[in-house]
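Undergrad: this is the structure alone, sequence omitted:
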């Protein structure tokens, strides 16, 4: 058996259960995943605004139906005309390799908006097989079996 002192996973001891609960509980206050956002949008009034913070060229290439387009660079100038401060905002950008949604969420929080970030961004929206819109119209890709269950839309998590 490998010593925990040299084992990369347990070289740093796990947090206490109380610290872990606080951390993971806080994480859920800041993030939502693609499947949960899709389910909320499909149910009707989700109680939040979904905001695409990418450029117009990126928006035209593909975006979530019903999302509001507000590039991060324009948030300070236009948020008050487009958003209601009493309605939470969920931001997204390209995907996990991009922190544009994080920057947008920060800009909105600094202006006094309640905000979450959609983990996975537009990349995982498409990879999970949800419909999207482009400048040419509606589109949908087959779900990537590494990101979405083959038999149903519910991963059980």
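TA: Happy to help now that I have it. Predicted model only: the values in this text are computed from it and were never measured.
Undergrad: going by C-alpha atoms from here, please, whenever you check contacts or count neighbours.
TA: OK.
Undergrad: name the element residue 32 belongs to?
TA: Element membership for residue 32 (DSSP states H and E) is strand 31-33.
Undergrad: what residues sit buried inside that strand?
TA: Of the residues in strand 31-33, 32, 33 count as buried by neighbour count, 16 or more other Cα atoms under 10 Å.
Undergrad: summarise which helices and strands that strand is packed against.
TA: Secondary-structure packing of strand 31-33 (3 or more Cα pairs under 8 Å, 6 or more residues apart in numbering; DSSP states H and E): strand 115-119.
Undergrad: let's bring in a second model and compare:
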């Protein structure tokens, strides 16, 4: 009789101390859209302690972007970051969504230039899907929260 291999446990979970180090490091590199939105909301239009950077093209920016974000396409980071960003202020990068690595590439470029940086998980896609307001070339918009990505009857997911 052949034993069935559990696909989840085929590779054993890491030891708790190794797992804690990995997840702690992950949080040092990433923020999620709900946390970014909560921090921006708590700042009430003031300084949240970081700047949000949209690393997409001008066409994507015009289609929609986070209110208050700085627009700096990934390819332009090396030549324009110093003109637009303060090295003493952490940067949170985003691009389209989980299927795009533009935010990762812009975060890498910023880190290599000496900026403290995090990547916003989910990008613009999840910002919109979670029901947060965004700006387009026509003005401010908001869509209803997608019940597959955010609670529809609560301010946050509680996680």
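TA: Thanks, I have it. Note that this is a predicted model, so its numbers are computed, not measured.
Undergrad: quick one: the strand holding residue 32 of the first structure to chain centroid distance?
TA: 5 Å (Cα atoms, centre = their mean, to the nearest Å).
Undergrad: with the second structure overlaid, how far apart is it on average?
TA: Superposing on the second structure and averaging over aligned pairs (mean Cα distance after the TM-score superposition for the first structure), strand 31-33 of the first structure comes out at 0.1 Å.
Undergrad: read off where that strand ends up in the second structure.
TA: Per TM-score structural alignment, the counterpart of strand 31-33 of the first structure in the second structure is residues 30-32.
Undergrad: and for stretch 118-132 of the first structure?
TA: Residue span in the second structure matched to stretch 118-132 of the first structure, by TM-score structural alignment: 120-134.
Undergrad: what's the matching stretch in contact with?
TA: Stretch 120-134 of the second structure is contacted by residues 30-34, 36-37, 64-67, 92-98, 103, 140-146, 149-150 when judged by Cα atoms under 8 Å, 6 or more residues apart in numbering.
Undergrad: which residues touch residue 81 of the second structure?
TA: If you count contacts by Cα under 8 Å, 6+ apart, residue 81 of the second structure has them with 72, 110.
Undergrad: so what corresponds to it in the first structure?
TA: Match for residue 81 of the second structure (TM-score structural alignment): residue 79.
Undergrad: quick check: that match vs residue 94 of the first structure, distance?
TA: 20 Å (Cα to Cα, to the nearest Å).
Undergrad: how about residue 87 of the first structure?
TA: For residue 87 of the first structure, the distance to residue 94 of the first structure equals 23 Å [Cα to Cα].
Undergrad: compare the two (neighbour count), which wins?
TA: The residue with more neighbours, out of residue 87 of the first structure and residue 94, is residue 94; 22 against 13, by other Cα atoms under 10 Å.
Undergrad: corresponding residue for that one in the second structure?
TA: Under the alignment (TM-score structural alignment), residue 94 of the first structure pairs with residue 96 in the second structure.
Undergrad: what's the nearest residue to the residue nearest the centre of the second structure if we skip its chain neighbours?
TA: By Cα atoms, centre = their mean, the second structure has its centre lying nearest to residue 120, at 1.0 Å. Here the nearest residue to residue 120 of the second structure in space, its sequence neighbours aside, is residue 31; by Cα to Cα, 6 or more residues apart in numbering that works out to 4.8 Å.
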